[in-house]
Every structure is written in C-alpha cells, then in structure tokens.
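[1] compute the structure for the input listed below.
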Amino acid sequence: MTDVIDLGEFGDDFRRNPHPVYARLRERGPVHRVRLPVPDAHHVTWLVVGHEEARAALADPRPAKDSERIGVTFLDEQLIGKHLLTADPPRHTRLRALVSRAFTVRRVEELRPRIQRITDHLLDAMLPHGRADLVESLAHPLPLTVICELLGVPEVDRTAFRKLSGEAVAPTSSETEYDAFVRLGTYLTELIEDKRCAGPSGDLLDDLIRTTAQDGDRLSPAELRGMAFILLIAGHETTVNLITNAVHALLTHPDQLAALRADMTLLDGTVEEALRYEGPVENATYRFAAEPLEIAGTSVAQGEAVMIGLTAADRDPGRCPAPDDFDIRRDSRGHLAFGHGIHYCLGAPLARLEARTAIRTLLDRTPALALDGPPGDWLPGPLMRGMRSLPVRW
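    Below you'll find the predicted structure:
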C-alpha cells in the first residue's frame, strides 16, 4: 500500500513557503499520495509535482473534472451549478463555446482604457497617504471592479460579494465555506432574474442570459448561475494574487526591481516570471479517476482524486534551471500557472493586462516604493497562493 504524506504535518511553514517540501517530493518522484491540510477536514489525493508529468496530466482526457462520474458532488455544484471547472466534454466544449467570445484578445484589448482609468483612480486615492496595504488599495479592487463591471454586478453589492468569494476559494472553516456558497447561490439567482426582467443591458451576464447558439442551444438556469459564479470568482481572485505576488517578488529582489525600472520593456517578462515563480493558483482543482488509469507510471484506482501541483511543477529544475531564483529576464513561457489543455484559463489575457497595467502604473507613480513590514498570512487551503495583505510605503 502506498504511503500517504500528510502535508499538514509541515505546519504553518508549509503554508508560508511550500517550495522546499515540493522540491523534496520531486526528488522522490513526480507523483505522490498526500493528505491535504484543509480546514476541518483532511482530504487524501494523488499530487503531481513534476513539470512534464503535470503538463501531460492537464492535457489527459481520462481524469474527469465532473465528480458525479464517481458518485460525488461538491458544494459549488450542489448549491450553485455546473461550470467550466466541473464539466467534461461534450458539456465543457458547449459551455466554453458559449462564453469564450467574451474573452478574445481583441475584446480584452478594448478594456485597456477602462482598466487604466480604474488603476489611476485607485492610486489617486492611495498615494496621498504615503503607505497602504497594497491588497486592499489596489490588487483586490482593480480586478474586482473590472469583472463586476464586465458582468454587470451592481456597485452596491461588491463589498459583500468580495467577502463571500474570498471564503469560497480560501475557506477558514467548513461552516463558513458552506454559508458562503449558499449565499452566493442565492445572490446569483436573484441577480440573473433581475437582469432577465430588466431587459437588455449589454453586459456579459446579460449576453449569456440571451445568448443562443446556431443550433438554438442556451444556458439553463443552473448553468447560468454556475457560469456567473466561475467568471466572477476566477475572474478576480486569481488576479489579486498575481498582482500581489508579483509586487512582493519585485520588492524582495531589489536587483530585479531596478532592472525593470530601468527598462520597462521587461514588463511582460516580469509578469510571466511572477506567474512561474509564485503563481496565483497553487494546485489545479480536482480531477477524478472515472476508471483505473496510470499517471507517470503510478496506478490510480477508480474513484481516487488527482490534484496537479501548478506551483510545484513550475519550480521543477528539470524544466527551469535555478527555479528558486526570480529572474525577470528568464524565458518563462511554458509555465503552467494558467493550466494547460482544454481547461486552460479563459481569462488569462485579461489577467495579464490587469497585472501589467497595475505594476507599470504603480512603479511609475511610486519611485521609492518599498515594503512597510512583513506581509499578512498566506491564504489557507490547497487552491490559492497569495497573501492577505502586503504593507508598502513610498
């Protein structure tokens, strides 16, 4: 019987810096049976930690994203509905086709002026104080405002939505997680119904309500709720961490910050290296063995869960020399921070644009930007990789 490695035994050090643990696991092999440190529960799963093996597993059609294929349903499916991360082809193909046109490079580029205006507005409010929590002042409100405007979430609802979404992706307990999903499901149902009754508004959620494919296909009420959920949650929570982690990496590597300030053509490479070095998603959401299968020579029994370690894979020295070095001149293309295969992040172009805009504008307007104390706690749970606060001064 395969030994189970309890990641919870590494304590708070693992949450703050999991990279040494993942490095030791990679040295022993690319796939391991682990117990995840999850609040009020301990889930056992296979964890893929090698880059080549993770990339292959992300593109492998055999592990299922739909947990119902092994007789299990999770809170998001029970209380909200199926979405892109809980569906397999042909359903996934259909759902993605109905929404993907909203996230083309051209459509995202049209958002550039609005993203710049939001960034400028947030910095106008932040800079007179001389110091701030970057998460609270910029990294969180920028992507939240963008995705809420894109989908048509009323401004008055955004503060409450932020709290619920944070608890959904990084729960502090099973009780608060359950409550967050219940309230999100209720809120999204009411929002969709309000939009349906109000008539065309031109936002993305309104488009999804009224979208009809050439064959007459439309999203069901549960699918609409699930789609709104995943676009709102994934559309801002990950970008919050991308901006925060990128700025933290620059401020803790002054040589790299100086290089970027001296040559802003390095900005695109900086964002890609930040995605590789400390990506916003630690592990991809669960996959399941709907039938017995093999991953990188490891037998996975029917019904067992598989988690693909994006953070672990992107620091694999077999793929990336000196992986623990933050080097903005490195060619970081091929990282797995946005996934790979049919579940590759739909919002990747938007996240990149928001991060580039936020970092460039912040550095332009704060020549003396520096850390103002240690960062806050790293987010709990195995999914997100980010910190709750980042004190800075200028």
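
[2] all contacts plus neighbour counts: C-alpha atoms, from now on.
    OK.

[3] mind listing what residue 312 touches?
    Counting by C-alpha atoms under 8 Å, 6 or more residues apart in numbering, residue 312 makes contact with 19, 22-23, 49-51, 282.

[4] so it is in which element?
    Using DSSP states H and E, residue 312 sits in helix 310-313.

[5] count residues in the vicinity of residue 247, would you?
    As a burial measure, residue 247 scores 28 neighbours (other C-alpha atoms under 10 Å).

[6] ok, residue 45 - contacts?
    Residue 45 sits next to 33-36, 304-307 when contact means C-alpha under 8 Å, 6+ apart.

[7] what's around the residue lying closest to it once chain neighbours are set aside, how many residues?
    Distances taken as C-alpha to C-alpha, 6 or more residues apart in numbering place residue 305 nearest to residue 45, at 5.0 Å, with adjacent residues excluded. Other residues lying near residue 305 total 23 when counted by other C-alpha under 10 Å.

[8] from residue 88, how far off is residue 305?
    15 Å (C-alpha to C-alpha, to the nearest Å).

[9] try residue 317
    Distance, residue 317 to residue 88, using C-alpha to C-alpha: 32 Å.

[10] for the contacts of residue 312, which one is nearest residue 137?
    Lowest distance from residue 137 to the contacts of residue 312 (C-alpha to C-alpha) belongs to residue 282, with 23.8 Å.

[11] for the closest residue to residue 299 other than its chain neighbours, which residues are in contact?
    Excluding the flanking residues, the one nearest residue 299 by C-alpha to C-alpha, 6+ apart is residue 293, at 6.0 Å. When contacts are counted by C-alpha under 8 Å, 6+ apart, residue 293 touches 62, 299-302.

[12] ok, which stretches of the stretch 201-350 of the chain are strands?
    287-289, 293-295, 298-300, 305-308 (DSSP state E, counting those that start in this stretch).

[13] right, so those: which one is the most enclosed?
    Highest mean neighbour count among these (mean count of other C-alpha atoms under 10 Å): strand 305-308, with a mean of 26.

[14] would you do the same for the sequence below? I want to compare the two.
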Amino acid sequence: MGTERGPRALSGVTGGRVVIDLGEYGARFAEDPHPVYAELRALGPVHRVRLPPPDAAHETWLVVGYEEARAALADHRLAKNPDTAGFVFYGEGLIGRHMLFADPPQHTRLRTLIAGEFTGRRVAALRPRIQEITDELLDAMLPRGHADLVESFAYPLPLTVICELLGVPEPDRAAFRALSTETVAPTSAESEHKAFVQLADYLGELIEDKRCAGPTGDLLSGLIRTTAEDGDRLSPGELRGMAFLLLVAGHETTVNLISGAVRALLSHPGQLAAVRADMTLLDGVVEETLRHDGPVENATFRYAAEPLDIGGTAIAPGEEVMIGLSAADRDAVRYPEPDRFDLRRETRGHLAFGHGIHYCLGAPLARLEAQVALRSLLERCPDLALDGPPSGWLPGMLMRGVRRMPVRW
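    So this is what the prediction gives:
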C-alpha cells in the first residue's frame, strides 16, 4: 500500500511495515467505521493497523475483504488459543477456558459437551416465554409515549431470557449487566480487569450454589451435571468460562441486533412500510441487519500458528489477526451496493455469526429473540419513530451498537 494513496490516518512505517492508526479517525470511527473499512478494502484485503482507544498502541493485522475473511475464519493455522503465540489473556485466567479461546481437540470437546444441553429443541421451546417477556416489557413501556428503546426494551429482553435460561437470580441481573458490558466494550483497561475479577467471583459462587442445590432444570445446572459417553465432564474452570461465554454472548449481541434492526427500519421509511404491510419480511430484516451493521464488528483475535498468506499478505508465526466481520459483509465483491440496506437482499453467506468451527452456537436464539421482539414492537407501535439521534456508541472494535436510542410513538 503506497503512502500516496493511503487513508488520512496513515501513521507511517513500523518495522518496515505501513501501519494505519485507526485512533486518528476519532469519534467518527466509532459512530460509523464503514467508510474507513471501504477505504481500506479499496487498497487491499489485509492491513496492519493500530487500534483506537481503549486499545490504543495495540497493533494487529486486520482482514477487511469478504473472501479473505471467510477463508481466515475457517483456517486451522489461525489459532484461537493465545498460548499458541505466547500471549496471556488475563480474562481467561480469571474466568476460565471457553470455546472462544480453544482449538481442536479441546474446542471440539467443549462444544460437544455444551451442545448436548444447549439444543435446538431447548431454544425453540423458549418462544412462548420470549413472547411473554416481550409483552411485559411493552406493557410497561407503551403508556409513556416515549422511551430509550435500549434501556426499556432491547436490553432487558435478551438479558432476562439468558439469565432465566442459565438460572441467574433476578436480584443479581442489574449488577451482571453492568459487568458484562464492561468486559465486551471496556471503557478502560482498569475497569475491564475489575469487571472480569467480579464476574469470575460471582460465577464461581453461582456454580457452587447450583451444585449444592441439585438439578433445577436450567442450562447451567445441566452443564454442571452433563457427562459424555466416556465420562468426561466440564471442570470448575471450564464451567465458569462457559457460563461467562453464554451469559455475555447470549445477550450483548442480541441487544445490538434488536436495536440495530429498529434503527435501520426507522432510517428507511419505505422498507419499514413494506414490513408493516407484510410481516413475513421480518426474517429479511434480521438477516440484512446482521449483514449491513451486525452486532459483532470484529471477531476476537486469532494467532498465526505457522507462516501463512492472507490476501497476498505474509503473516508471521505468533502474529495476531483480527477478522473484520462488518468490513467483510460490506464488500461489494460479495454484496452489490453493500452500503444500501435492503431487506429483500440475498444475504446468504454473511459472516455476522462467524464461519467454520467457531460459528456462533447461540445464533438460533438471537434470531428467535429478534424476530419476536421486532414483530411485537411494530404491531403495537404503529407510529414508532426516532425521538432524537442514537448515541453512546460502544467503545472498542468488538461490539457494534449504541447505549441510548430515544423513540416515541
């Protein structure tokens, strides 16, 4: 990539490699990173970047092309276990090993054990309860005539669902929400570490309480007691890690999927009218939201276990690679007119839930919650509209969403 064609945030050369400082784009990168990703894609599918705050000064390879991202997500040479490259992730040491930081055969073992409890049948059986929670939230929200959609609806729905599924007591959920948000969209390194410490302590106590209480029918109780055919079981650290992954990934992503879909529809009146006239289009709304501005902006780090080439870029052993899910899903090579939100678009193959062995286990639950939430909201709020600009874009490059979204009806 030549400096004469580089983006404004080109920061020069480090160790003989051009590095793009994403932090120099400022707040506009957090609010809308897609123009920056488009600039990068025009120059090539892979770039060396310096991350924005709160991860400033951290350098990594960033994959922004669709074909390159899809291939990288399934490439066994890109390991998820930080130990492969000599990295230490303190969150894992506190919480415990889970699937996002594991490779085969450990990943295969963990996924097999949890898949036996987190089944499609269990997810499908949640629909009546998801509808009930949705109706209760709307009953409380609608008489007011206006609300913060995130605070009143998009956040409490998936939080309640996943906490009930795992058996988290109701009094603990407000504190859990604050801690989980800090782990996926940290405001500082210090607050992130503190959140991991507190979550680790809480989950350890919750697991021990459930172990002593005996079977209760919730998912976490089932995971404590699940045993493979060969007698294998999850260790205490693995249980804590799995509980963390399910609780955090099970609601943070869905919050942003629901609010992102509403934000997209309210910004596209013609498409909103089409959905109101034909609710069978809701599946298209969910899938196009996932593609167009999905809740997970970038996959968690991978580490080169051996030398490899991604899109013509040589990656050395031990180097970190970040795969841009949002960037890849706006690649015009795969999706014509990628910046246009089109609920009738053919979205097959989008990478919002990943690809390969790390494809999101909770994708069916996220889709189900979004479909129920959107249908109920649109049916009961015929005059739904934005009541000001969405604000509080989540920091960092993992999650994509807002903390506040004022609406009226």
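
[15] quick one: TM-score?
    The TM-score (TM-score structural alignment, normalised by the length of the first structure) is 0.99; 394 aligned residues with a C-alpha RMSD of 0.8 Å.

[16] of the contacts of residue 312 of the first structure - the most surrounded one?
    residue 50 (30 neighbours).

[17] with adjacent residues omitted, what lies nearest to the equivalent of that residue over in the second structure?
    Using TM-score structural alignment, the equivalent of residue 50 of the first structure in the second structure is residue 65. Leaving aside its sequence neighbours, residue 65 of the second structure sits nearest to residue 45 (C-alpha to C-alpha, 6+ apart; 4.4 Å).

[18] any idea how far the corresponding residue of the first structure for the one you found is from residue 175 of the first structure?
    For residue 45 of the second structure, the aligned position in the first structure is residue 30, judged by TM-score structural alignment. According to C-alpha to C-alpha, residue 30 of the first structure stands 34 Å off from residue 175 of the first structure.

[19] check residue 279 of the first structure too.
    Separation of residue 279 of the first structure from residue 175 of the first structure (C-alpha to C-alpha): 28 Å.

[20] more neighbours: those two, which one.
    A direct count of neighbours by other C-alpha under 10 Å for residue 279 of the first structure and residue 175 places residue 279 higher, at 29 against 11.

[21] now for the closest residue to the more buried one other than its chain neighbours, how many residues are close by?
    Using C-alpha to C-alpha, 6+ apart and skipping residues adjacent in sequence, the residue nearest residue 279 of the first structure is residue 337, 5.5 Å away. By other C-alpha under 10 Å, the residues close to residue 337 of the first structure number 27.

[22] likewise residue 205 of the second structure?
    13.

[23] that one matches what in the first structure?
    With TM-score structural alignment as the criterion, residue 205 of the second structure matches residue 190.

[24] can I take it that its match is in a strand?
    No - using DSSP: H, G, I helix; E, B strand; the rest coil, the assignment for residue 190 of the first structure is helix, not a strand.

[25] residue 49 of the second structure versus the residue most central in space within the second structure, what's the distance?
    Nearest to the geometric centre of the second structure sits residue 296, at 3.5 Å (C-alpha atoms, centre = their mean). Using C-alpha to C-alpha, residue 296 of the second structure is found at 19 Å from residue 49 of the second structure.

[26] residue 56 is in contact with the match of residue 45 of the second structure, correct?
    No - under the criterion of C-alpha atoms under 8 Å, residue 30 of the first structure is not in contact with residue 56, lying 11.8 Å apart.

[27] which one's more surrounded, these two?
    Shown here are residue 30 of the first structure and residue 56; by other C-alpha under 10 Å, residue 30 has more neighbours (23 against 15).

[28] please report how far the more buried one lies from residue 46 of the first structure.
    On the measure of C-alpha to C-alpha, residue 30 of the first structure and residue 46 of the first structure end up 10 Å apart.

[29] and residue 202 of the first structure, by the same measure?
    Distance from residue 202 of the first structure to residue 46 of the first structure, by C-alpha to C-alpha: 44 Å.

[30] and what of residue 221 of the first structure?
    Counting by C-alpha to C-alpha, the gap from residue 221 of the first structure to residue 46 of the first structure is 34 Å.

[31] neighbour count winner among those two?
    Each of residue 221 of the first structure and residue 46 has its neighbours counted (other C-alpha under 10 Å); residue 46 has more, 25 against 15.

[32] got a list of what residue 386 of the first structure touches?
    Neighbouring residues of residue 386 of the first structure by C-alpha under 8 Å, 6+ apart: 241-242, 244-245, 280, 378-379.

[33] and which of the residues you listed is nearest to residue 119 of the first structure?
    residue 244 (14.2 Å).

[34] go ahead and confirm that closest one touches residue 136.
    No - taking contacts as C-alpha under 8 Å, residue 244 of the first structure lies outside contact range of residue 136: 10.2 Å.

[35] on that earlier part again, just the ones of the contacts of residue 386 of the first structure in helices?
    Under the assignment DSSP state H, the contacts of residue 386 of the first structure contribute 241-242, 244-245 to helices.

[36] so can I have CSV of these showing neighbour count and distance to residue 286 of the first structure?
    As requested, these are arranged in CSV below (neighbours: other C-alpha atoms under 10 Å; distance: C-alpha to C-alpha, whole Å):
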residue, neighbour count, distance to residue 286 of the first structure
241, 26, 20
242, 28, 21
244, 26, 25
245, 25, 24
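
[37] nearest to residue 125 of the first structure among those residues?
    Nearest to residue 125 of the first structure among those, with distances taken as C-alpha to C-alpha, is residue 244, at 18.2 Å.

[38] map the closest one onto the second structure.
    With the correspondence set by TM-score structural alignment, residue 244 of the first structure lines up against residue 259 in the second structure.

[39] now residue 63 of the first structure
    Checking TM-score structural alignment: residue 63 of the first structure goes with residue 78.

[40] and the helices in the stretch 51-200 of the first structure, which stretches?
    Along the stretch 51-200 of the first structure, counting by DSSP state H, counting those that start in this stretch, helices occupy 51-59, 75-79, 91-99, 105-109, 112-126, 134, 141-151, 158-169, 174-198.

[41] what about the first one, how far off from the second structure?
    Okay, so that is helix 51-59 of the first structure. Helix 51-59 of the first structure differs from its equivalent in the second structure by a mean of 0.5 Å after superposition (mean C-alpha distance after the TM-score superposition for the first structure).
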